[in-house]
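> Here's my sequence, what's the structure:
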Amino acid sequence: MKTKNYLWLFVLITVSIVACKNDTPEVSQKKIDEINLKRGDIISCSPGKEEFGTLEFETSCKGKAKDNFTTAVKMLHSFEYEEAEKMFAKVIDEEPGCAMAYWGVAMSNFHPLWSPATPEELKKGNKALEIAQTIPGKTNREEGYINAIAAYYNNWEKTDHRTRCLKFEAAMKALHSANPEDNEATIFYALALDAAADPSDKTYSKQKEAGDLLNALYTKFPNHPGIVHYIIHTYDSPELAERALPAARKYAAVAPSSAHALHMPSHIFTRLGLWDEGIQSNISSVSSAKCYAEAGGIKGHWDEELHGLDYLVYSYLQKGDNIHAKQQLDYFNTITEVHPANFKIAYAFAAIPARYVIENKLWKEAANLPFHKANFDWEKYQWEKAITHFARLLGSVNTGNLAAAKVELTALQQAQNKLSEQKDAFKSNKVQVQAKAGEAWILFKEGKNDEALQLMKAAADLEDKTGKHPVTPGDVIPARELLGNMLMQMKKSAEALNVYKASLRNTPNRFNGVYGAYTAAKESGNSTQAKEYSNQLIQIAQSTNSDRPEVASVKTFLKG
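Next comes the predicted model:
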């Protein structure tokens, strides 16, 4: 009798083991190790508990793995890519057969609105997807998510980033259409639309479609990190920025544990010229980024800190607040090592010092602006490198050294050629704007006014058509503002006034743009508008005790 009972118990145990194996398919540990997943404790620098917003994302993952998966997706929506990957790695350790965890790893290495994924990131994402695609038992919906991001990774060695973004968009559209009640599919489809949007499309067709999708969900799920975050990215343009202001003022409270969430609202504040809000946003972001670098044992500084500093210095300069701008610049000059080394930090290294000297018309310093010593090769970043050459060119032109200016013009033209050869149309156009503007000012100083104006107008038109990169607060100086400056030096103040007005529509409350409009109005005899712009400048510089001569000038005008 005992023998029969033991036999029956053995059968039950065997069946249970088989059932468990069927529920959680075995995945080779060797294959998992080959992904080389980021691992470690999750870093959060918020003063209280970890807060990344709220959402629900149904998957086949179970138990603790399910909860960790949800947290990982929250981080993913706030572009906390490294922390998200570490959390997805936890899910894989807890439940190796959770196919969507590998989807998460691939998404964490995608970062669609930043720089294109590196070869190392593409290899990692591809390996994760290879595992995800072989795991049985996935739902059709899960298959759709995995296949959608696979559309981006497929044939990555031979296909450019933009083409693969378009494929991801098409796949997400299909997933969204097949699962109209799946909020996450809708939200990630909106992100895909933003990633695939053509910067030169001034109808903003994809962004408007994305905005409609997100806004329909925003009232129902106001604390969803992806909804509020992607609304900001969707409307990050002069024509649409006002639509994102409520989301911008909400996002930091939704996900205070994310340094990026603390920074991201400043994109809209910058677009709308709301400098005080931009400053507070980036003070918080930079502080969080410093904490993250220390907690994570990062050698030197984290790239998010430099990103926040770029916006912070820009905002201080637009208030005419040289005291705080110089404090940040002095601190910035102590930084030589940032991780990860990418185009975002290269841009900040070039733009921060260039902005300071150009905004303050420190032409001698601009003419001799050095390349910042950093832990990367400047030759890999031609667009960013061109910013320094452009600052030198403007400095040389304004100090009367046209020979030196022509040397910098040649450097700009060479950078543009390299970017054109790399088929990077956006960055090539950005450098072409600088080259045209620089050449225009050289022609002007040579007395060739008609040629100079024609070329300067072409530079301004190209810049308007190209737009700004979503990572940057703006060009170091708007080309249309430079056109206004040229017209003023040609004593064409009435025409200059119209140009400054057009520039301010794209870059409202810019300190030098407003001052330029004031001087143009005053010199063209339009005292009413001169008074309006002088009051606007005083309002912008209010509470800063600005020592800028422009502020003193408008105050004298108003007293007179």
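> rest of the way, CA atoms for contacts and neighbours
OK.
> which residues of the stretch 151-300 of the chain fall in helices?
Along the stretch 151-300 of the chain, the segments classed as helices by DSSP state H, counting those that start in this stretch run 161-178, 183-196, 205-218, 225-234, 245-254, 259-263, 265-271, 275-295.
> Residue 519 is nearest to which of those?
helix 275-295 (22.4 Å; C-alpha to C-alpha).
> another one to check against the first:
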Amino acid sequence: MTRIPLMLLATMLASAAAAEHDQAHTGAPVDDEQGIGTVAFNADCAEEAQQAFDRALGMMHHMMYVQARGEFDAITEAHPDCAMAHWGVATTLFQPLWATTPSDAEVARAREAIEQARNAVEDEREQALIEATAAFFEPDTDRLWDRLSGWTDGMATAYQAYPDDHDIAALYALSLLTEATQAEDRHALHDEAESILKRVWEEASTHPGAIHYAIHATDADGRAENALEMVESYGKIAPNVPHALHMPSHIYVRLGDWPQVIDWNARSADVAREHDVNGAISFHYIHAVDYLVYGYLQRGEDATAEEIREAAWDVSRHQGSFPGAFHLAAIPARLAVEQRDWEAAADIQPRVPDYIAWDNFHWAEGLSWYARGLGAVHIGDLEAAHEAEQRLAGLAEGAESGPDPRFPVYIEVDRRILEGFIAHAEGDDERAVELMRSAGELESSVEKHPVTPGALLPPYEALGEVLLALDRPDEALAAFERSDSIWPGRYNTLLGGARAAEGAGDPDAALSWAGQLLEVAPNTERDSMEQVRRLGRRG
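Coordinates of the predicted model:
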């Protein structure tokens, strides 16, 4: 096979995806000189500063926090009496949905910016936003939620006073989604956020916050189809903002629409390559690459997925934040586990690259140990599998004091799956099944984190594979059905469903599962497809 140079391949993929996207998505681009959507905050500043502030706020709504901070900074230098520019500097120093804890230096910088904002502010609406951000940075605490709760309360106060302000409404909806990560009844908070954002969008259809946060609001179980029209509009209002080009794929992952996932993330990665952060490529690039690799793996196009990974690894340095660490660990783990290449999985080295502060990122490191353990147990190295399981237990414990209470849950789900495979390998089959089921129940207690397109090996998919190995195809089929209802269109779930249905003596169901997989992965060269093609021919 002729190898295409890696950088050329990445460019070709992005260009092809962009062309396909232009054909698939009708509608003229929004006439927006700044290419970020429409923000009209009318800050209490000089007219020149107002326009610059609107652009910076738009970038913040796109969660391009570093870029927005640079623009807010420039305004404070030119117009030090613009209170909201100082607010913008402080507000971009925390990212509510990403669960990133600001450093001591960032807290100090934010407090200084807040003081400058307070000294300059004369408008009550602006004062409400400044005090909400101040409530995040004022506590002396290492617990992120102790900070976030102050901000969410402050945004509720601002929204009660100014419910018709589009930017306040959008940020308040974001605060509701932030609360939902901690709440027992997260669905009610998503309902309220969806309602507010839909109203803002109906009043201002190119508002970046309304569209972006609505995608986060509907990136949840059973909600993916709620805002498809808004999702489709995002790339049109911000054609050169990498996160805007990536965000629609959150919904298409939920729907198992892999061509769309590939399309959006190829465009996002292409644009994100131009974004530098202190000498490193912005994490928005590797974020898009992980989703892109995931999409190609679900289509069984493994060689393309590997080429994309190699192109990303050719970058000298990636941004070392939590998203960067997560994806640098996830991508090689996905390539091995999705292909069931257990030798490669067992060889994965945790804590690579070494410029990442891995001690801060328990969940990200856990991905490497999870894949390593899965590989070990499947090749019969139970000693290494037990070591990986213990590492996961330690990381889950360490994550208990981390910024996001979901992180230890995610790690524990993976640990139980791995422990289940170990129990099966050791002949304790009922315990294996029990562990897999408990992992599935635990997974349902939290929503998927927005950083990831999906699990390396979901619990019900793993359960189905164990039940197939135990020659219990009827139960296995039920497990694959459950997995597909949560994460539709996954290659290995569909493959398992076809095998289980055939084993259960249900040829119609086997044909249906096989047909779905042939539609999802028409061009795959995986050996596992031969059985599926045989079922298809039989049909």
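> quick one on the thing from earlier: between the helices of the stretch 151-300 of the first structure, which one is nearest to residue 452 of the first structure?
helix 265-271 (29.2 Å).
> Which residue range of the second structure does the closest one align onto?
Per TM-score structural alignment, the counterpart of helix 265-271 of the first structure in the second structure is residues 248-254.
> same check, this time on stretch 445-453 of the first structure
The aligned range for stretch 445-453 of the first structure in the second structure is 425-433, by TM-score structural alignment.
> Over to stretch 76-87 of the first structure?
Using TM-score structural alignment, stretch 76-87 of the first structure pairs with 60-71 in the second structure.
> Likewise for stretch 164-184 of the first structure?
The aligned range for stretch 164-184 of the first structure is 147-167, by TM-score structural alignment.
> buried ones in the matching stretch?
Within stretch 147-167 of the second structure, the residues that qualify as buried are 147-159, 163, 166-167, counting by 16 or more other C-alpha atoms under 10 Å.
> Surely residue 474 of the first structure and residue 463 touch.
No - taking contacts as C-alpha atoms under 8 Å, residue 474 of the first structure lies outside contact range of residue 463: 11.0 Å.
> So between those two, which is more surrounded?
Using other C-alpha atoms under 10 Å, the more surrounded residue of residue 474 of the first structure and residue 463 is residue 463, with 22 against 19.
> Skipping adjacent residues, who's closest to the more buried one in space?
The shortest distance from residue 463 of the first structure to any non-neighbouring residue, by C-alpha to C-alpha, 6 or more residues apart in numbering, is to residue 433 (6.1 Å).
> repeat for residue 106 of the second structure
What sits nearest to residue 106 of the second structure in space, not counting adjacent residues and going by C-alpha to C-alpha, 6+ apart, is residue 93, at 6.5 Å.
> what's the counterpart of residue 303 of the second structure in the first structure?
Under the alignment (TM-score structural alignment), residue 303 of the second structure maps onto residue 323.
> average gap between the host helix or strand of its match and the second structure?
For residue 323 of the first structure, the host element (DSSP states H and E) is helix 322-332. When the second structure is superposed, helix 322-332 of the first structure averages 1.6 Å from its matched positions, counting by mean C-alpha distance after the TM-score superposition for the first structure.
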